[in-house]
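Novice: Just a sequence and a predicted model for now, questions to come.
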Amino acid sequence: MSVALGQKVGQRQGPAHGLVMTARMRETLRVLHMSQVDLERFIVAQVDGNPLLERFDPPAFAAEGPMRAEAWGPDDATLRVQAGPMSIRERLLRQMMRAMPDGTDRRIGATLIDELDASGRLTADRADLARRLDVAQERIEAVRQRLMRFDPVGVAAVSLAECFAVQLQEQNRFDPAMAALLANLDMLARRDMTRLRAVCGVDADDLADMIAELRALNPRPWIEDLAEPVRTRIPDLIVRYGENSTWCLVAGQDPSDTVGLNMSLAERLGGLRREDERRRVAGWLSGARWLVHALARRQRSLMVVGEHILFRQADFMMRGPEALRPLTMRRVAEDLRLHDSTISRIVANKHVATPFGLFPLKFFFSAVVEGTNNEVRSAEAARAHIRRLIRNETADLVMSDERIVQALHRLGFVLSRRTVVKYREGLGIGSSFERRRIYRSAEKTGTVRRTSRTPSGRAVPLLT
């Protein structure tokens, strides 16, 4: 397995071989650490500030809904991994990249998106934004008007009335009567229907229809992002079942496929004669080449480390978390001849789709616990077994912590009761007394309860 990337990034240095960190090297290490969302923002900023960089649409990967791909093996559970919906921020940024070719407009749009509140309203003062961005206030307003018509429609409105008006305009349902209704939403809140009918110039039936139309609109286009977010829509890495009946690793989305160097423009600008212009172009060219190489190196690093994790945790792909083996970042660093901190940066904020679901890469690093017959076992595997044992219990057979200790010993784990309690509480699972009470309560009501609350208000999941 090639590890030449270590010669460039994070190579282990002895005390006598100090490494001077340049600004570019620090940026390269920062790129290694970024999540997909942070990397997308970074790329947008780099492309906006460098005319020699051009952006391409990423290659098609998965359709909406369940992940689609060729057959990876019999009953491959990876095919059931959900490609969760993009966050609204990601959708807006993607639409902005396609609809706004101008770099300044993109910079304005990205700033407006960052300024939205929890409902999707723009509460920031536009005059202040104009000073911060050094652009005319009219240009900010023009970008905002376009942003409001992206999906979801109504984002970046400054008021509820404007949010509704834009949605109605897009549906071709905005007329003078509806404009009058939106201008008098306070009357609607007071249920002053008599005055509303007079202001809008409609009868009671028409007003009822108009109110029904308003209720069908989305008053808070950003609100869905307040739900528990999907960790990643397209995984950084995907484990596939190969043609030779072995597991292999492929990239989920390669950021280096979306950015390139505009060579034709670079060649045209190469003929400039003024020294200051040539220096500026040289800076652009150097920055563009650095970004392209940094993104490619990030992807190579991620693939090398991911393949090694797959090699070390091969049993996981067949049996799940209960088959995890002890593994530390130091061990991987020594195997690949990289620095520990480089491994930490590479796996941070990265996710892999496996036959058992979507996992952070850090999940595969687990502390060592004592096993029977002088073996070493994975602490994460012990947690997985605890979760399974409790998941399979019933109201008549609730396992105490001592019984869990005994069951784990039969599975090859030597853990104290105190350690089992620590792991159980870390999983958010209540004591046997709390679980028994919840099971019995569920039996009496005829409902299946997944969580309850203790008298102190703590959530007690039955299944984790």
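Specialist: Sure, I can see it. Numbers count the residues shown, from 1 in each chain.
Novice: from here on, contacts and neighbour counts on C-alpha atoms
Specialist: Noted.
Novice: quick one: residue 243 from residue 315, how far?
Specialist: With distances taken as C-alpha to C-alpha, to the nearest Å, residue 243 is found 19 Å from residue 315.
Novice: Neighbour count: the two, which is higher?
Specialist: residue 315 (15 against 11; other C-alpha atoms under 10 Å).
Novice: now the more buried one, nearest residue through space, not along the chain?
Specialist: residue 323 (5.7 Å; C-alpha to C-alpha, 6 or more residues apart in numbering).
Novice: I figured that neighbour hits residue 316, correct?
Specialist: Yes: here residue 323 lies in contact with residue 316, judged by C-alpha atoms under 8 Å, at a distance of 5.1 Å.
Novice: and the longest helix for the chain?
Specialist: For the chain, the helix with the greatest residue count under DSSP state H is helix 275-312.
Novice: Name the residues of it that are buried.
Specialist: 281, 284-285, 287-288, 290-292, 294-310, 312 (16 or more other C-alpha atoms under 10 Å).
Novice: who are the neighbours of that helix, in terms of helices and strands?
Specialist: The contact analysis (3 or more C-alpha pairs under 8 Å, 6 or more residues apart in numbering; DSSP states H and E) places helix 275-312 against helix 23-33, strand 247-251, strand 259-261, helix 263-269, helix 329-336, helix 340-347.
Novice: ok, now with 6 Å
Specialist: Applying 3 or more C-alpha pairs under 6 Å, 6 or more residues apart in numbering; DSSP states H and E, we find helix 275-312 packed against no helix or strand.
Novice: Tell me which helix or strand comes right after it.
Specialist: Under the assignment DSSP states H and E, the closest C-terminal helix or strand after helix 275-312 is helix 316-319.
Novice: Residues in contact with that following helix: which ones?
Specialist: 323-324 (C-alpha atoms under 6 Å, 6 or more residues apart in numbering).
Novice: now do stretch 92-100
Specialist: So stretch 92-100 is contacted by nothing (C-alpha under 6 Å, 6+ apart).
Novice: any idea how far that stretch is from the chain center?
Specialist: Chain-centre distance of stretch 92-100: 18 Å, with C-alpha atoms, centre = their mean, to the nearest Å.
Novice: Included below, for side-by-side comparison, is a second structure:
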Amino acid sequence: MALGPRLDLRQSQSLVMTPQLQQAIKLLALSNLEIETFIGEALDANPLLDVTPETAPAEAAEPGDEARRTSLEGGSPVDQLIGEGRGAEDRPLDIDGAAIDADRDTGDGAVTLADAVARPGDSGDWSGDLRLAGGEEGPTIDERGGGGETLREHLDAQVGPATRDPVQAGIARVIIGHLDEAGYLPVALADIATDLDIDADEAARALALVHGFDPTGVGARSLSECIALQAREADRYDPCMARLIDNLDLLARGELARLKRMCGVDDEDFADMLRELRGYDPKPGLRFGGEPSGAVVPDILVAARADGGWDISLNQATLPRLIVNRGYYVEVRGSCDDKGSRAWLSEKLADANWLIKALDQRQRTILKVATELVKQQEGFFRRGVSQLRPLTLRAVAEAVGLHESTVSRVTSNKFLQCARGTYELKYFFSSGVASASGEGGASAEAVKAAIRQLIDAEDPKAILSDDTLVDMLKDKGFELARRTVAKYREAIGLGSSVQRRRQKALAAVR
């Protein structure tokens, strides 16, 4: 057989993603705020795009508004809920809204005294009953994240009145710049002295200057030093209190008898010392705001209707409504004399029409997925996290007739707001655990909620072990191994039975 070049014709099929298809896929994964930015850039690039004025009241809604809003009808196929052209008011609803418990589910976030002692660099309170050195209640979440005066600004304002030495003032400001949000100095003072090319004594004097600033305790290099500074300020730093503060690790381990012997005090004095200790602020910097934190803006709004159903809509406050400015197109087309100008104008018109259709399709897809989520997790919206069902992307994709990767993009970076709070769409997809009855399964989030409920209700004199929790959860219908219970317990920030016994012993001494 002779070897040589030759030309063959072959016919084959392949899927080629056009730039427009790639862009449409990217639009699905964007949140409403990111879409708003994208639309702003498109408006700058395309003169034929325009934004409509503020939308009219609901009575005057345009026919295309079903792409932004839908209602859930009990027992209806999802594809009948979207894009039928009917107004939301035309659809009867069967879900009983009277059964909705509007109480929001509370999350974790309490940090115990033992945790604060063991991990002084972490953020958080040392107990749910945080008190500052002056006796007032600790800062609330709003006060911490309100974006007011920052800790650095507050301390910088005190440098000038505290010293007239410009060198000391400069060193103090460098130290202030190294403080973390809790007010601690996480870097070694020797490193600061080396960086500034000064001796250690000069750096120590500047740090002592910072220690005298308000709030008391800032600039501390450890939890013990922070508490000691506050005890000195309150004139309570006697030898007994000093030994207590120097041995906070024993307090964290619950070795109260040993600690009392080291301090050389009786039961009454020891209890007073512990109450005094709990009155100090382990994280003095947290009472000041940091950088303003961005609030979560929901993309999907779910509300109970007066007739007992659900109204599911996109957050129109973050979705500008685009139109093609036909009048401007006609005006410009009349002045286009050359072929290149007409081709450019036609391209812009095609781009504008495509973008509007792509955004409309995105809205319909998001609503379709959100409607199925509400349908699948009806128990959660009515009764709370204990009724959250295990759910997968594949199950939703099969129900709405989309690919699993499309559902994944739709649920990325999207938040849903309902009567219970604001949740990321990914929250509603949870792995399942076996049911003791053998029928169906339960969501991992529901199991965590059950574990928290049992531990919150436990008797301080009869702390529940993980084995006991396994038996109690089985009575509730959850079939779990002991190590699984331990994993879920640790995931929600609850300590072991030994740790909880020590923590509750400390609370009893208080």
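Specialist: Arrived safely. What you see is a predicted model; the values in this text were computed from it and never measured.
Novice: thinking again about what came up before, residue range for the longest helix of the first structure in the second structure?
Specialist: Residues 339-376 of the second structure are matched to helix 275-312 of the first structure when aligned by TM-score structural alignment.
Novice: Give me the mean deviation of that stretch from the first structure.
Specialist: Mean deviation of stretch 339-376 of the second structure relative to the first structure after superposition (mean C-alpha distance after the TM-score superposition for the first structure): 1.5 Å.
Novice: how about residue 419 of the second structure, what does it touch?
Specialist: By C-alpha under 6 Å, 6+ apart, the contact set of residue 419 of the second structure is residue 102.
Novice: again, only using 8 Å
Specialist: Going by C-alpha atoms under 8 Å, 6 or more residues apart in numbering, residue 419 of the second structure touches 102-104, 302-303, 381.
Novice: Between those, which sits nearest residue 250 of the second structure?
Specialist: Nearest to residue 250 of the second structure out of those is residue 104 (C-alpha to C-alpha; 37.8 Å).
Novice: didn't that closest one look like it was pressed against residue 421?
Specialist: Yes: assessed by C-alpha under 8 Å, residue 104 of the second structure is found in contact with residue 421 at 6.0 Å.
Novice: still on that earlier bit, in helices, which of the contacts of residue 419 of the second structure fall?
Specialist: Going by DSSP H, the helices hold residue 381 from those.
Novice: Let me know the closest of the contacts of residue 419 of the second structure to residue 241 of the second structure.
Specialist: Nearest to residue 241 of the second structure among the contacts of residue 419 of the second structure, counting by C-alpha to C-alpha, is residue 104 at 42.0 Å.
Novice: Look up the closest residue to that closest one, ignoring the ones flanking it.
Specialist: In space, residue 104 of the second structure is closest to residue 420, 4.3 Å off (C-alpha to C-alpha, 6+ apart).
Novice: OK, contacts around the aligned partner of residue 386 of the second structure in the first structure?
Specialist: Residue 386 of the second structure maps onto residue 322 in the first structure when the alignment is built from TM-score structural alignment. By C-alpha under 8 Å, 6+ apart, the residues touching residue 322 of the first structure are 316, 380-382, 384-385.
Novice: Arrange these in TSV, one row each, with neighbour count and secondary structure as further columns.
Specialist: Output for these, formatted as TSV (neighbours: other C-alpha atoms under 10 Å; DSSP: H, G, I helix; E, B strand; the rest coil):
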residue	neighbour count	secondary structure
316	19	helix
380	23	helix
381	24	helix
382	24	helix
384	19	helix
385	19	helix
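Novice: Of the residues you listed, which are still contacts in the second structure?
Specialist: Among these, the ones still in contact in the second structure (both residues aligned by TM-score structural alignment, their matches' C-alpha atoms under 8 Å) are 316, 380-382, 384-385.
Novice: got the residues you listed as CSV, with distance to residue 24 of the first structure columns?
Specialist: Listed next are these as CSV, based on distance: C-alpha to C-alpha, whole Å:
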residue, distance to residue 24 of the first structure
316, 38
380, 37
381, 40
382, 43
384, 42
385, 45
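Novice: quick one, what contacts residue 402 of the first structure?
Specialist: Per C-alpha under 8 Å, 6+ apart, neighbours of residue 402 of the first structure: residue 417.
Novice: For it, pull up the helix or strand it's in.
Specialist: Assigned by DSSP H and E, residue 402 of the first structure belongs to helix 401-410.
Novice: How far does that helix sit from its chain's centre?
Specialist: The answer for helix 401-410 of the first structure is 37 Å, by C-alpha atoms, centre = their mean.
Novice: now swap in stretch 352-364 of the first structure and tell me
Specialist: With C-alpha atoms, centre = their mean, you get 14 Å for stretch 352-364 of the first structure.
Novice: Trace that stretch over to the second structure and give me the residue numbers.
Specialist: Against the second structure, stretch 352-364 of the first structure falls on residues 416-428 (TM-score structural alignment).
Novice: Show me what counts as buried in that stretch.
Specialist: 416-420, 422-426, 428.
Novice: Between all of the residues you listed, which two are at the greatest distance?
Specialist: The widest separation within these (C-alpha to C-alpha) is 17.8 Å, between 419 and 426.
Novice: that's a helix at residue 177 of the first structure, yeah?
Specialist: Yes: assessed with DSSP: H, G, I helix; E, B strand; the rest coil, residue 177 of the first structure lies in a helix.
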